[in-house]
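Visitor: Predicted model and sequence follow; I will ask about them next.
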Amino acid sequence: MTAGHDECDSRVVFNAVNGSCTFAIPNFSQAQCLAVGQFLASEVFAAGGYNWAIRFYPGGRNPADSDYSSVYVELMSEASDVRALFMLRLEDQSGNDNHLVFTHFDYSLVNGPYTIMYGNMWGYRRFLKRDHPDASHYIKDDCLTLQCTVGVVKARLEGPRRYRVAVPPSDMGRGLNALLDSGLGTDINFVVGDEIFKAHKMILAARSPVFRAQFFGPVGDRNIKQLVVEDVDPSIFKAMLEFIYTDEFPDVGEIAGSTSRFASTNVVLHLVAAADRYGLNRLRLLCESKLGKQITIVTVATILALADQHQFPNLKAMCLKFATNPANLRAVTESEGFKHLEGSCPSVLSELLLAVSDQHSR
């Protein structure tokens, strides 16, 4: 008796899904006055289903590289195991077409003396020496132009399969969100500012302990038909409802009406307050993760105050580390957010100053 076996003729095919961005830096002579560690960021652009941005450090990212400019490509989306190809091109604006081209072929590896990974960033810490004899070739009308192309590597299996049952991804969130949008079966109205949002008590109670107690707790009122919500912007309340129904982080760019990092950070700050108010712990942690990627000279003081107020120890530690970095400290203390700390959060300010003192004493 011989045992039979199935044969499979298949192969894995790789291809790259590309996206690109042109990043023009006007008033370049003024930009070179930025301190070490300060950067200019491009608008967010899409490639392969992920969001990316360019970070350009005119004075270098670290003190050891202060004779050079540094440039990085940053993965803005929450993701793991992303494999991508990168090309950075510094445009030769002298008309000789001697463009500087830098390439990298694997997001997960570091090659060469000038490439380096920092968390979710890849790039060159010594991109262009500021006194390079040909540096002027790349500047025209005091403007420097960078072009970036990102190709996200996708893999797919090709070939016949003897038995195959196609199982689609879960669409529960989409179905519940459609139910929310349709208003079918709703039994509670929320009056938020000038807007009214209809929802379902049972779904809200399943996702939020605050709503569960409000509608079905010992002192709750399951017959209530309308609630007035104060101190929450309607767009934030709507985003929170969508999270409750879909379990997906809202599109903060759509809520803010802008792709700027400052506007996105402001939306996330308001979402944290809403998440705390209604006991949405997963939304809290998603906000903390997002804010950890949005720490800059401009935002660090505001995020630090929020991390202290809402008890985000990891986020607070990240802010203190960034703010006390010698490359950032002066710019942070001159920012509007720092001035706000002086007036409204003296305990947080004291903690920041203590961290600076500890660092100097080492």
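Guide: Yep, that arrived.
Visitor: alpha carbons only for contacts and neighbour counts from here, please
Guide: Noted.
Visitor: got the contact list for stretch 14-31?
Guide: Applying C-alpha atoms under 8 Å, 6 or more residues apart in numbering, the external contacts of stretch 14-31 come out as 42, 45-48, 54, 58, 84-85, 142-156.
Visitor: now the strands for the stretch 1-150 of the chain?
Guide: With DSSP state E, counting those that start in this stretch as the criterion, the stretch 1-150 of the chain has strands at 11-25, 40-41, 45-47, 50-57, 68-75, 84-90, 100-104, 115-118, 121-129, 139-140, 143-158.
Visitor: Output these as a markdown table; include the columns mean neighbour count and distance to P168.
Guide: Below are the strands of the stretch 1-150 of the chain laid out as a markdown table (neighbours: other C-alpha atoms under 10 Å; distance: least, C-alpha to C-alpha, whole Å):
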| stretch | mean neighbour count | distance to P168 |
| --- | --- | --- |
| strand 11-25 | 15 | 21 |
| strand 40-41 | 16 | 38 |
| strand 45-47 | 18 | 24 |
| strand 50-57 | 22 | 21 |
| strand 68-75 | 24 | 27 |
| strand 84-90 | 19 | 26 |
| strand 100-104 | 15 | 35 |
| strand 115-118 | 16 | 35 |
| strand 121-129 | 22 | 33 |
| strand 139-140 | 18 | 51 |
| strand 143-158 | 17 | 16 |
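Visitor: of all these, which lies closest to D181?
Guide: Nearest of these to D181, taken as C-alpha to C-alpha: strand 50-57 at 26.7 Å.
Visitor: Determine the angle, from 0 to 180 degrees, between that closest one and strand 68-75.
Guide: Counting by axes from the mean of the first three to the mean of the last three C-alpha atoms, to 10 degrees, strand 50-57 lies at 170 degrees to strand 68-75.
Visitor: Below is structure B, check it against A:
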Amino acid sequence: MAIPSHHRTDVRALFELTLVDQIGKGQDKVHTRGGRSRAALYTLKYRGSIWGYKRFFKRSGLETSDYLKDDCLLVNCTVGVVQSHTEGPKIYRIPVPQSNMSQHIGHLLTSGKRTDITFEVDGEMFPAHKVVLAVRSPVFRAQLFGPMKDKNMKCITIEDVEVPVFKALLHFMYWDELPDIEELTGLNTTWVSTLMAQHLLAAADRYALERLKLLSELKLCEDVAINTVANTLALAEQHHCYQLKTVCLKFVALP
């Protein structure tokens, strides 16, 4: 049996050859290759693959057997092609919850336990964990664990970043998501949301938080407005946000 030329992939199959008893005694000679086990299956891997038996039946025995009648043999060949994958009814149902790893890390910040570094922003103190900051930001990694680190450093003063912005920055580094701006600032206006996104864009670029930078850029693209577009355009130019720059320029060009 040779594999047809149009086959391009492996074909797994089992087959059965039967010499039919033509006298009528019902004593057919059956040979089977393959079975239920995976190892028993034959695979046609390339064009010209051949199956068969080198010693199926001795000619001396065949000539005097009941399988030969009027110098003719009757041979039945049955081939079954085996699917590579069989879907059966599932007898199990194991619900797997969504990953909550960010919640575990986030609770480190909210609990305030085992902190080893403190940030001072406008006189307000923010305890944190060096290892989390180092993993999230290459800038903090260099500052806290680099060759120029201060081994006795316990407090870092942050300048040019306002308290709500630094809170949002810390929240993102622990939770990997933006905080609720209304809950953070006590205000719920588009202008406040845009202003926060502008500050976060600058802070994200400063601390090399690429995902936060992209989220801020996306937010600013969605909320471009006449009273904020000038500052947003300047930020886009300064921090190399080319899509945001294009959005701002198109907005300004509108009649």
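Guide: Here it is on my side, so go on. Nothing here was measured: the structure is a model prediction, and the numbers come from that model.
Visitor: picking that back up, figure out which of the strands of the stretch 1-150 of the first structure is closest to L227 of the first structure.
Guide: Nearest to L227 of the first structure among the strands of the stretch 1-150 of the first structure is strand 50-57 (37.7 Å), distances taken as C-alpha to C-alpha.
Visitor: Run the chain-centre distance for that closest one.
Guide: Here strand 50-57 of the first structure is found 10 Å from its chain centre; the criterion is C-alpha atoms, centre = their mean, to the nearest Å.
Visitor: Report the aligned residue range of the second structure for that strand.
Guide: The counterpart of strand 50-57 of the first structure in the second structure, using TM-score structural alignment, is absent.
Visitor: so what does that strand touch, helix or strand wise?
Guide: strand 40-41, strand 45-47, strand 68-75 (3 or more C-alpha pairs under 8 Å, 6 or more residues apart in numbering; DSSP states H and E).
Visitor: which residues in the stretch 51-200 of the second structure form helices?
Guide: Using DSSP state H, counting those that start in this stretch, the helices of the stretch 51-200 of the second structure run over residues 59-63, 101-111, 130-136, 138-145, 163-175, 181-185, 190-206.
Visitor: Columns mean neighbour count and distance to H31 of the second structure on top of the ones you listed, output as JSON lines?
Guide: Compiled in JSON lines, the helices of the stretch 51-200 of the second structure are given as follows (neighbours: other C-alpha under 10 Å; distance: least, C-alpha to C-alpha, whole Å):
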{"stretch": "helix 59-63", "mean neighbour count": "10", "distance to H31 of the second structure": "15"}
{"stretch": "helix 101-111", "mean neighbour count": "14", "distance to H31 of the second structure": "58"}
{"stretch": "helix 130-136", "mean neighbour count": "16", "distance to H31 of the second structure": "65"}
{"stretch": "helix 138-145", "mean neighbour count": "16", "distance to H31 of the second structure": "69"}
{"stretch": "helix 163-175", "mean neighbour count": "19", "distance to H31 of the second structure": "66"}
{"stretch": "helix 181-185", "mean neighbour count": "13", "distance to H31 of the second structure": "76"}
{"stretch": "helix 190-206", "mean neighbour count": "19", "distance to H31 of the second structure": "73"}
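Visitor: Output these in a markdown table; the columns should cover distance to E16 of the second structure.
Guide: Below are the helices of the stretch 51-200 of the second structure laid out as a markdown table (distance: least, C-alpha to C-alpha, whole Å):
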| stretch | distance to E16 of the second structure |
| --- | --- |
| helix 59-63 | 19 |
| helix 101-111 | 55 |
| helix 130-136 | 62 |
| helix 138-145 | 66 |
| helix 163-175 | 62 |
| helix 181-185 | 72 |
| helix 190-206 | 69 |
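Visitor: Take the strands of the stretch 1-150 of the first structure and write them to CSV, including distance to K321 of the first structure.
Guide: Formatted as CSV, the strands of the stretch 1-150 of the first structure follow (distance: least, C-alpha to C-alpha, whole Å):
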stretch, distance to K321 of the first structure
strand 11-25, 29
strand 40-41, 20
strand 45-47, 28
strand 50-57, 19
strand 68-75, 20
strand 84-90, 29
strand 100-104, 30
strand 115-118, 15
strand 121-129, 18
strand 139-140, 35
strand 143-158, 30
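Visitor: Of these, which is nearest T302 of the first structure?
Guide: Distance to T302 of the first structure, taken as C-alpha to C-alpha, is lowest for strand 40-41 among the strands of the stretch 1-150 of the first structure, at 19.3 Å.
Visitor: whereabouts in the second structure does the closest one align?
Guide: Taking TM-score structural alignment, strand 40-41 of the first structure hits no residues over in the second structure.
Visitor: tell me what that strand is packed against?
Guide: If you count contacts as 3+ C-alpha pairs under 8 Å, 6+ apart, strand 40-41 of the first structure packs onto strand 50-57.
Visitor: Compute the inter-axis angle for the strand it packs on and strand 143-158.
Guide: If you take the same axes, to 10 degrees, strand 50-57 of the first structure sits at 150 degrees to strand 143-158.
Visitor: Out of the helices of the stretch 51-200 of the second structure, flag the one nearest L212 of the second structure.
Guide: Nearest of these to L212 of the second structure, taken as C-alpha to C-alpha: helix 190-206 at 5.8 Å.
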